[in-house]
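Q: I'll drop the sequence and a predicted model, then ask my questions.
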Amino acid sequence: MATPQQQTQGMLDVLIRAGLIAVLAVFCYRVFRPFLDLMLWSLILAVTLYPLHRRLKAYMGGSDARAATLLVLIALVLLLVPIFMFAESLAESARNSIAAVRSGAWRVPPPVESVASWPVIGNAVYGFWEQAATNLTGALQKFAPDLKEMSLNLLAKLASMGASMLIFFGAIIVAGIIMAYGEAGSRNAVLIATRLAGPDRGAGLAALCTATIRAVAQGVVGIAFIQMLLIGIGFIAMGIPGAGLLALAVLLLGIMQLPVTLITLPVIGVVFATRGVTSATITFAIYSLIAGLSDNVLKPLLLGRGVDVPMPVVLIGALGGMVVSGIIGLFIGPVLLAVGYNLFWQWVDDQPLPPVDDHPHDA
């Protein structure tokens, strides 16, 4: 039997080891933190695209490297063109807006008399609106500090969006490297899950995480991205002002599980009001409506292949991820929260049932 001194020494050894492990874990996290979003995004893309990689592998002589390289090249080509078009549209919209304000071509219509009768704020709104209609520059000078701060914030967001796109392209390349070692990675994932959950539940835990990632990435983020591409290309082809911003709004609504017709219907109305009813505007309207409703066809095909995840979980993940990590978090947040949600409920459901009394006593 150990003496009190030996017990104290043993406890001290355990605390020292735990402290050293904690220090090492914190140090490793700080070193890895700049690459965390990139690696998470790469892992999500690799898990999502791996079934397609396996199909390509059968046509590439069984080579994982060639199949992964071809898949990465296809993804980059398919994404670079529309993203470049959207970026150009955003830049063109910004240039046109600045030029219109400087030249005085952009004018505010005068207010109607009924605005002044609005309760509480009517007179103030009417006065500012009337001044903006007659002297826009003077009206804007009152809010110059606020407008400057808003402009700086907008530029910061645009810069962050550009950095996110670069990280996204880097994540596609890293995902290709992960897929090239997909079989070994799959075995390692099962080993890690087995170490965490035990030999009886390890394989099931890894399968649940994989199914959840694919379900959300394909059925939520993937569908929103497809809708953004379809609708954005239509807006750009029709010459809609601010097509890039509208396409980004479509992406946000799609991930948040809101109908993108909130954007397509007003745009169609504006097109008919400004350009009249022609064969081009009718074709644009039909195309935009079909693209806006395409999620009703894509969701049963993509989301039904995985596990069910409540839409509020996806919405909270998208909003929270965007607050924490910007545009990158908009994609990563729903996936990670869905994985955590399913793991939590598996842990809740995976518990022994209470014993059944075969001979209940009479009251």
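A: That came in fine, so what should we check first?
Q: CA atoms for contacts and neighbours, from now on please.
A: Fine.
Q: so where do the helices sit in the stretch 201-350 of the chain?
A: Assigned by DSSP state H, counting those that start in this stretch, the helices in the stretch 201-350 of the chain fall at 202-216, 223-238, 243-255, 261-275, 279-292, 295-302, 311-325, 327-349.
Q: this is the comparison structure:
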Amino acid sequence: MAMNTPRAARLIGIAALAGLAIACLLVLRPFISSLLWAVILAFSTWPLFAFLRERTRLSPSFAAAVMVAAMFLLVGLPIVLAAPTRREEIEALSTSIEGLLTEGLPGLGAWLAGLPVVGGWIRTWIGDAEFDLLGLAGLLRPHTGTITQQAVAVLLAVLSGIAELLLAIFLAFFFYRDGPAIAGRVKALMGRLGGETGIRMLRLAASVTRGVVWGLVGTAVAQGALTAIGLWISGVPQPLLLAVVAGVISIFPVGAPLVWIPASLWLLTQGQTGWGIFMALYGGLVISSVDNVIRPWMIARGADLPLLLTLLGALGGVLAFGFLGLFLGPVVLAVGFTLMLEFAGGAEDGPEAPSALPPAAL
């Protein structure tokens, strides 16, 4: 019995540590998503933080506060700029909404029916119907309960996402301030768990994350520029401001359509049916296609991974984990792909990830 005492004590200690780890996860569970976002924000903007400290000689805490304040401004400023503030803008917006509700989209049905090739089929399908939103509301009235529940769910999801983003920006302060120390401990832990392979996987994950960030930035710039071109051609007021808003919110899966869809509807309410249809087609076929082309290409280029692997990782990650999966998906597939190459004896042909951790941690 005495021989089993050390083993029993060790098992009890392991069980206690496992219980403590589970308890810690339960405590942190509501904040895991925000913590991961904070890590991504701090890591992706670390070169800017290091440049700020080098140029201004600020302390880590003060430089971190400057970075966090800049992020809050970056999130809030487009919302403030996009919101109508002048009396004339508010009255014009109110008039447009009232006209859309009462008059619908006059002439749109006749215009669609007059299209070549498909016009006859459209005329047979819609008849003499006009796009009257009040009439549509009457048809949807029996389903008001379901529509209301879905609308509330979407609103709560949006508010939850905004709150999560704001919390992540706040938490990023601590990762800026203590970044080198945290990175050093993570590197030591990975080295202890996996040796050189663990450290290499950590650097690969950092490289893929940086590639995803570059993909997001490239997508934002491209969608902002394409939105500006489309709005300017269509004659929508303030195309540059709306393009900036579209670029900022394009980091979300349905970001840019929140700009060009209302712009298309506004053109239709102004009687500019052709330009409204053009804006809708341009937005759906040109602006939104950037997500499927530029973003995967830049992610694969930044992380030095096969394009197909990156594309599947980004799309599958979003489906599995939500928007956070845009980062987690490529990282998981990249690490798994590299481990498979090493297991098969082909590590020398695998992607070489440059060191992307804070310099002080290396």
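A: Arrived safely, thanks for sending. Everything numeric here is computed off the predicted structure, so don't read it as measured data.
Q: thinking again about what came up before, compare the helices of the stretch 201-350 of the first structure and report which one is nearest to Leu166 of the first structure.
A: With Cα to Cα, the closest approach to Leu166 of the first structure among the helices of the stretch 201-350 of the first structure belongs to helix 327-349: 10.7 Å.
Q: re earlier: so for Gly176 of the first structure, which of the helices of the stretch 201-350 of the first structure sits nearest?
A: For these, the distance to Gly176 of the first structure is smallest for helix 202-216, at 16.2 Å, taking Cα to Cα.
Q: what's the mean distance for that closest one versus the second structure?
A: Once fitted to the second structure, helix 202-216 of the first structure is off its aligned match by 1.7 Å on average (mean Cα distance after the TM-score superposition for the first structure).
Q: Buried residues in that helix, which are they?
A: For helix 202-216 of the first structure, a neighbour-count test (16 or more other Cα atoms under 10 Å) marks 202-203, 205-206, 208-216 as buried.
Q: Output the contacting helices and strands for it.
A: In terms of contacts (3 or more Cα pairs under 8 Å, 6 or more residues apart in numbering; DSSP states H and E), helix 202-216 of the first structure is packed against helix 36-59, helix 182-197, helix 327-349.
Q: closest to Val271 of the first structure out of those helices?
A: Among these, helix 327-349 comes nearest to Val271 of the first structure, with 29.6 Å by Cα to Cα.
Q: Between helix 243-255 and the closest one, find me the angle.
A: Counting by axes from the mean of the first three to the mean of the last three Cα atoms, to 10 degrees, helix 327-349 of the first structure points 0 degrees away from the direction of helix 243-255.
Q: Residues contacting helix 327-349 of the first structure, please?
A: Helix 327-349 of the first structure has contacts (Cα atoms under 8 Å, 6 or more residues apart in numbering) with 37, 40-41, 44, 160-161, 164, 205, 208-209, 212-213, 216-217, 221, 255, 309, 313-323.
Q: filter the residues you listed to the buried ones?
A: Buried among the contacts of helix 327-349 of the first structure (16+ other Cα under 10 Å): 37, 40-41, 44, 160, 164, 205, 208-209, 212-213, 216-217, 221, 255, 309, 313-322.
Q: So which of the helices and strands packed on helix 202-216 of the first structure is nearest Phe84 of the first structure?
A: Closest among those, using Cα to Cα: helix 327-349, at 16.8 Å.
Q: Quick one: distance of that closest one to the chain centre.
A: On the basis of Cα atoms, centre = their mean, to the nearest Å, helix 327-349 of the first structure is displaced by 13 Å from the centre of the chain it belongs to.
Q: Over to stretch 316-328 of the first structure?
A: Mean-position distance between stretch 316-328 of the first structure and its chain equals 7 Å (Cα atoms, centre = their mean).
Q: Map Phe175 of the second structure onto the first structure.
A: The alignment partner of Phe175 of the second structure in the first structure, by TM-score structural alignment, is Ile178.
Q: repeat for Arg55 of the second structure
A: Checking TM-score structural alignment: Arg55 of the second structure goes with Tyr59.
Q: Would you mark the buried spots in the strand or helix carrying Val66 of the second structure?
A: Using DSSP states H and E, the element containing Val66 of the second structure is helix 60-82. Buried residues in helix 60-82 of the second structure, counted by 16+ other Cα under 10 Å: Pro60, Ala63, Ala64, Ala65, Met67, Val68, Met71, Val75, Pro78.
Q: The last one matches what in the first structure?
A: Pairing criterion TM-score structural alignment: the partner of Pro78 of the second structure within the first structure is identified as Pro82.
Q: Identify the residues contacting that match.
A: Neighbouring residues of Pro82 of the first structure by Cα under 8 Å, 6+ apart: Leu229, Ile233.
Q: Output the buried residues of helix 202-216 of the first structure in TSV; the columns should cover distance to Gln9 of the first structure.
A: Shown next, in TSV, are the buried residues of helix 202-216 of the first structure (distance: Cα to Cα, whole Å):
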residue	distance to Gln9 of the first structure
Gly202	35
Ala203	39
Leu205	38
Ala206	39
Leu208	43
Cys209	41
Thr210	44
Ala211	47
Thr212	46
Ile213	46
Arg214	49
Ala215	51
Val216	50
